[in-house]
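S.K.: Any chance you could fold what I've pasted below:
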Amino acid sequence: MKIGELSAATGTPVETIRFYEREGLLPVPRRSSGNYRIYGDDHVARLAFIRHCRSLDMALDEVRVLLRFKDAPQSDCGEVNRVLDEHIGHVAHRIRELKALEKQLKGLRAQCHASQEAGACGILEGLSQAATQTLEAVPPRPAAGHHIGRTHGRH
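M.R.: A predicted model of the protein is given here:
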């Protein structure tokens, strides 16, 4: 099958397929006499595996490790367990961050109970105050021509 057919069969955009090829996640397909990429069922299965991992929010490096073990079925899967355990930790961390974000947004929402003029909107006022506090927390940038850090000499 050609790349468009692989795209349709897996619901994966053509550019994503090409990206996965460049990243080494998908094996290079053979070429037709007209120089078209020709994909097989193994590409469909591998792409489905990659997409499922990505739907679980796994990073490409995590997927790469999993594929390495999938390609070597006699290998010990201890590293696979480690990759998944680390990913679970990242997901738990993101959930905590998202809960904090939800709390912050609900606090903003509580500042405006009824429709009114935008100039009196508690949400807009709260966003403005938070933006001002963020700016105040940013350290000033050095003036043009002043460099902080490494010098231009040998290291």
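S.K.: switch to C-alpha atoms for all contacts and neighbour counts from now on
M.R.: OK.
S.K.: how about the strands of this protein, start to end?
M.R.: Remark: strands assigned in the chain by DSSP state E are 30-31, 37-38.
S.K.: Tell me which of those is the most buried.
M.R.: Comparing the strands of the chain by mean neighbour count (mean count of other C-alpha atoms under 10 Å), strand 37-38 ranks first with a mean of 16.
S.K.: Wait, Ser7 touches Met1, no?
M.R.: No: counting by C-alpha atoms under 8 Å, Ser7 does not reach Met1; the two are 9.8 Å apart.
S.K.: One more sequence to fold, the one below, so I can look at both together:
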Amino acid sequence: MTIGEAAAQSGVSAKMIRHYEAIGLIDAQRRPNGYRAYGAQDVAVLRFIRHARDLAFPLEDIRRLLALWRDRTRASGDVKDLALAHVAALETKAASLQAVADSLRHLAQHCQGDDRPDCPILAELEGPKP
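M.R.: The predicted structure follows:
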């Protein structure tokens, strides 16, 4: 099938398919005319990548997950360890984002929001005076 057909069946854009090919996540066959040719297994890999991206896995983790998925002798514990490490990273990032949101909320509460030029939000972004 063509890249457009693979994109439609997998839910991954043609641009992203080309990117995944360029970084080695997928290896499309080439026809004699140079066009890419995709099969059912390629679409399955693309769906796998799309689902992993939906779960916010970074590309290097997706590369590891693909290797584990393809390895029928894998230990499920290896997959679980990778998933739990990702959960920990997401929780750390969520806590950091919550702290940022709390800081901005605090600054916004102290901003009068009127016609005066004084604004604690801008003063905070400006940083301390030397």
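S.K.: quick one on the thing from earlier: how about the strands of structure 1 in a markdown table, adding distance to Leu135 of structure 1?
M.R.: What follows is the strands of structure 1, written out as a markdown table (distance: least, C-alpha to C-alpha, whole Å):
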| stretch | distance to Leu135 of structure 1 |
| --- | --- |
| strand 30-31 | 54 |
| strand 37-38 | 51 |
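S.K.: Select, out of those, the one closest to Gln74 of structure 1.
M.R.: In terms of C-alpha to C-alpha, the element of these nearest to Gln74 of structure 1 is strand 30-31, at 26.9 Å.
S.K.: By how much does that closest one deviate from structure 2 on average?
M.R.: Strand 30-31 of structure 1, aligned to structure 2 and superposed, deviates on average by 2.2 Å (mean C-alpha distance after the TM-score superposition for structure 1).
S.K.: Distance from that strand to the middle of the chain?
M.R.: 30 Å (C-alpha atoms, centre = their mean, to the nearest Å).
S.K.: With stretch 96-106 of structure 2 instead?
M.R.: With C-alpha atoms, centre = their mean, you get 22 Å for stretch 96-106 of structure 2.
S.K.: which outside residues touch that stretch?
M.R.: Ile121 (C-alpha atoms under 8 Å, 6 or more residues apart in numbering).
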